[in-house]
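Chemist: This is the structure alone, sequence omitted:
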């Protein structure tokens, strides 16, 4: 087994419960970690034998563009797509952070973190 991380994916999106959040938008950070068997790719040196992090990045960006009230909803969509589109992934963890959230204080970011495992 091995782990592939795609960290600090920066996206501008329109998530939130406040009307201003879905109108004005804000900056987000997404961190992704997937677990997969990397033994074959380590031997073959072939992209088809591993998890393509270009695909992971594309999934994150596409799902972040779809507005939602809650970050949990976005994270769940990201995880479901990763497990659906890449059969090598056995476990995925995603953190979605809203930078400078409008919560009435000096807060750098709020983050939700979710994990999904492939069902056997």
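Modeler: Now that the structure is in, tell me what you want to look at. Please read these numbers as outputs of a predicted model, since none were measured by experiment. Numbers count the residues shown, from 1 in each chain.
Chemist: Please count neighbours and contacts with C-alpha atoms only from this point.
Modeler: Will do.
Chemist: Which parts of whichever strand or helix holds residue 3 count as buried, going by neighbours?
Modeler: According to DSSP states H and E, residue 3 maps onto strand 2-13. Buried positions in strand 2-13, judged by neighbour count with 16 or more other CA atoms under 10 Å: 4, 11, 13.
Chemist: also this one, for the comparison:
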């Protein structure tokens, strides 16, 4: 029996304060956001060598998310796409990127835990 290796590096439930929102008040006041990002890559060498240089450093993922979240945007779609594009440029070994970006307690007249967008990018030759 043969198995396909799928290696995933993830940041789960990262919470940041940012100034995103369609309405000027949202951009002025800001709010809390939760981000989960999962990246499929090949870290076979790192499993053998125990060397950070042979894998995708999750601190680099954190740095990208933090940097892009600091740039105010009207739409979560815009922020999410910037995050995915920046992550995709980290390594040619990246096969798949999955992003969930949630706005916690969005400004509605009802209690809503979050609103969200998700983006999934898969290289065309990558089998899921």
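Modeler: It's in. As the structure is a prediction and not an experimental result, all values here were calculated from the model.
Chemist: Give me the nearest residue to the residue nearest the centre of the second structure, chain neighbours excluded.
Modeler: Nearest residue to the geometric centre of the second structure (CA atoms, centre = their mean): residue 37, 3.4 Å. Spatially, and ignoring its direct neighbours in sequence, residue 37 of the second structure is nearest to residue 99 (4.5 Å; CA to CA, 6 or more residues apart in numbering).
Chemist: Alignment lookup: the one you found to the first structure.
Modeler: With TM-score structural alignment as the criterion, residue 99 of the second structure lines up with residue 94 in the first structure.
Chemist: how much space between that match and residue 23 of the first structure?
Modeler: 25 Å (CA to CA, to the nearest Å).
Chemist: Neighbour count for those two, which is higher?
Modeler: More neighbours surround residue 94 than the other of residue 94 of the first structure and residue 23, with 24 against 12 (other CA atoms under 10 Å).
Chemist: Residue 73 of the first structure sits in which helix or strand?
Modeler: For residue 73 of the first structure, the element it lies in under DSSP H and E is helix 71-85.
Chemist: Tell me the residues of the second structure aligned with that helix.
Modeler: Counting by TM-score structural alignment, helix 71-85 of the first structure sits on residues 76-90 of the second structure.
Chemist: Let me know the secondary structure of the residue nearest to the centre of the second structure.
Modeler: For residue 37 of the second structure, the assignment made with DSSP: H, G, I helix; E, B strand; the rest coil gives strand.
Chemist: dump the residue contacts of it.
Modeler: By CA atoms under 8 Å, 6 or more residues apart in numbering, the contact list for residue 37 of the second structure reads 10-12, 97-100.
Chemist: Count the neighbours of the residue opposite residue 50 of the second structure in the first structure once aligned for me.
Modeler: For residue 50 of the second structure, the aligned residue in the first structure is residue 45 (criterion: TM-score structural alignment). Residues near residue 45 of the first structure, counting by other CA under 10 Å, number 10.
Chemist: Same question for residue 35 of the second structure.
Modeler: Using other CA under 10 Å, residue 35 of the second structure has 20 neighbouring residues.
Chemist: what lines up against it once you look at the first structure?
Modeler: Checking TM-score structural alignment: residue 35 of the second structure goes with residue 30.
Chemist: who's in contact with its match?
Modeler: Residues in contact with residue 30 of the first structure (CA under 8 Å, 6+ apart) are 7-11, 60, 94-97.
Chemist: All set now, cheers.
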